[in-house]
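Participant: here's my sequence, what's the structure:
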Amino acid sequence: MDISLKVEGMTCGGCKAAVERVLRAQPGVSAVTVDLEAGSAKVSSEGSADPAGLVAAVENAGYDARIDG
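Facilitator: Alright, predicted model coming up:
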């Protein structure tokens, strides 16, 4: 299952890396792709990743996030 997120507040490569790191640490996540310029993240999971938990993890890292779509 793929989950798309809109992420606001990323301004540099360090921000991108931070978002990738927190998303990869979430249960069930198998792959993460973050597009800094588009302000988006795509999360692939084994079906057990919680979309609300992904949003919360990104927000806890200091960025605004929401499910995109």
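Participant: alpha carbons only for contacts and neighbour counts from here, please
Facilitator: Noted.
Participant: the closest residue to residue 9 other than its chain neighbours - how many residues pack around it?
Facilitator: Nearest residue to residue 9 in three dimensions, chain neighbours excluded: residue 63, at 5.3 Å (Cα to Cα, 6 or more residues apart in numbering). For residue 63, the number of neighbouring residues by other Cα atoms under 10 Å comes to 17.
Participant: to compare with the earlier structure, here is another sequence to fold:
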Amino acid sequence: MIRFNIPDMNCGHCRASIEAALTPMPGVNALRFDIDGRMIEVEGDAPAAEIIQVLDAIGFPAKVLG
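Facilitator: Down below sits the predicted model:
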């Protein structure tokens, strides 16, 4: 599991956009959202760098949380 901070995620539309982009990625098995905390958890073996690249491409810059 990898946790990401996504400062620009603040509504259900943001969540839907992120889900649509990440769900089809190879290695993404599940997503958990904390919209109020502006955080997602990604289960699977997709590389963090690839996830960040996809999020950046759809307008949601993200950082890995330690």
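Participant: circling back: from what I can see the residue nearest to residue 9 of structure 1 touches residue 7, true?
Facilitator: Yes - using Cα atoms under 8 Å, residue 63 of structure 1 makes contact with residue 7 at a distance of 6.7 Å.
Participant: show me what the lengthiest helix in structure 1 is in contact with.
Facilitator: The single longest helix within structure 1, with elements called by DSSP state H, is helix 13-24. Helix 13-24 of structure 1 is touched from outside by 10, 29-36, 43, 54, 57-58, 61, with contacts defined as Cα atoms under 8 Å, 6 or more residues apart in numbering.
Participant: let's go with 7 Å and repeat that
Facilitator: 10, 31, 32, 34, 36, 54, 57, 58 (Cα atoms under 7 Å, 6 or more residues apart in numbering).
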